[in-house]
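1. here is a sequence with its predicted model. Questions after.
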Amino acid sequence: MDNQRHGLFIGIEHSGRDHFFLSIKAIGKLTHQDYQLMVPLLEAAIEGTVQPELYALVDVTELQGWDAEALWDDLKLGVTHGRDFKKIAVVGRSGWQQWMTKVADWFTPIDIEYFYQRQAAVDWLEQAVNDGQHTS
């Protein structure tokens, strides 16, 4: 039996007075079962918004990769809900994570940026939220 810790964790993170981000943390080697549990939660959160323009902070510092079926699940998730996200800041610690972020940015309509430091990612998202509030 494999006792390695893995999974996807979703939450809401508040930053500043009026700012909040969808917070996602990926740990270990993700499996198809991880996505089966997480996707309905994410879809329920998105369904509750009228015109979703979500900002997300994704922490992959403990991500070790995906099994083949989970990688397919991740691709389907991006295709299905890509337009629901306005910006995604990815915080990681390795070159392959940065490379995967660039690939995702090429193939989705989402503005995705990679950061090695969490605070830089939060600052980028806060600036995007502030810019979006001024253009409405």
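-> Yes, it's here.

2. C-alpha from now on. contacts and neighbour counts both.
-> OK.

3. same for the top helix by length along the chain, what does it pack against?
-> Counting by DSSP state H, the longest helix found in the chain is helix 118-135. Helices and strands touching helix 118-135, by 3 or more CA pairs under 8 Å, 6 or more residues apart in numbering; DSSP states H and E, are strand 54-66, strand 85-91.

4. distance to I12 added to those, as CSV?
-> Rendered in CSV, the data for the helices and strands packed on helix 118-135 read as follows (distance: least, CA to CA, whole Å):
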stretch, distance to I12
strand 54-66, 9
strand 85-91, 14
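
5. which of those strands sits most buried?
-> Comparing the helices and strands packed on helix 118-135 by mean neighbour count (mean count of other CA atoms under 10 Å), strand 85-91 ranks first with a mean of 23.

6. contacts for that strand, please.
-> The contact list for strand 85-91 (CA atoms under 8 Å, 6 or more residues apart in numbering) reads 52-61, 101, 110-118, 121-122, 124-125, 128.

7. next, the one to line up against it:
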Amino acid sequence: MITISHEQNYIHVAVLGEFTLKDFREFEENVLYELRFHGRANLLFDLTEMISYTLDMAIEEIRFARAHRRDFDKVAVLSNDQWVAWSAWLNQLLSEARIELFQETDAARAWLAPPSETGQAPA
């Protein structure tokens, strides 16, 4: 199951339990809407409550990342799992997005914030 919310500077996706192809299709619809009306997108993927994922979802994730390799600016991934870290590294090869792994939500949100909101130069 997933929850999706459109925040001011990013799309917040939280995965609860098993991440299925149906869930990923819902994610795709939300991201494609964001891309159509706002251009490039930032994502906050909270995978701290994800227990597992299906193989068909993983294949679709790779296909989607390749098809939209230039559509994302920043992708923050919340997780403590080494496999998620490996997946984030793999996606970095398939995408031009800046992908960072975080263990705390506040740090991920700060990284996604525009430089004018943090008082810092762009990363």
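-> In hand now; what should we look at? Since the model is a prediction, treat every value here as computed from it, not as a measurement.

8. where does the TM-score land?
-> The TM-score (TM-score structural alignment, normalised by the length of the second structure) is 0.82; 118 aligned residues with a CA RMSD of 2.0 Å.

9. ok, back up a step: buried residues in the longest helix of the first structure?
-> R118, A121, V122, W124, L125, E126, V129 (16 or more other CA atoms under 10 Å).

10. quick one: contacts of it?
-> Applying CA under 8 Å, 6+ apart, the contact partners of helix 118-135 of the first structure are S15, H19, Y55, A56, L57, K87, I88, A89, V90, V91, Y114, F115.

11. over in the second structure, tell me which residue corresponds to the third one.
-> Matched by TM-score structural alignment, Y55 of the first structure corresponds to N42 in the second structure.

12. cool, the last one as well?
-> Following TM-score structural alignment, the counterpart assigned to F115 of the first structure within the second structure is F102.

13. doesn't Q82 make contact with its match?
-> No. Look at F102 of the second structure against Q82 with CA atoms under 8 Å: they stay out of range, at 12.0 Å.

14. tell me which of these two has more neighbours.
-> F102 (20 against 9; other CA atoms under 10 Å).

15. tabulate the buried residues of helix 118-135 of the first structure (CSV), appending distance to G65 of the first structure.
-> Shown next, in CSV, are the buried residues of helix 118-135 of the first structure (distance: CA to CA, whole Å):
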residue, distance to G65 of the first structure
R118, 20
A121, 21
V122, 24
W124, 25
L125, 25
E126, 28
V129, 30
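
16. is the match of Y55 of the first structure in contact with V13, as I believe?
-> No. The pair N42 of the second structure / V13 is not scored as a contact, 10.9 Å apart, by CA under 8 Å.

17. so the corresponding residue of the first structure for W83 of the second structure, which of the three states?
-> Aligning on TM-score structural alignment places W83 of the second structure opposite W96 in the first structure. Assigned with DSSP: H, G, I helix; E, B strand; the rest coil, W96 of the first structure falls in the helix class.

18. how much space separates W96 of the first structure from L63 of the first structure?
-> As judged by CA to CA, to the nearest Å, W96 of the first structure and L63 of the first structure stand 11 Å apart.

19. now E126 of the first structure
-> 24 Å.

20. how near is the counterpart of E26 of the second structure in the first structure to F9 of the first structure?
-> Using TM-score structural alignment, the equivalent of E26 of the second structure in the first structure is L37. Separation of L37 of the first structure from F9 of the first structure (CA to CA): 10 Å.

21. what does R83 of the first structure align to in the second structure?
-> Aligned partner of R83 of the first structure by TM-score structural alignment: R70.
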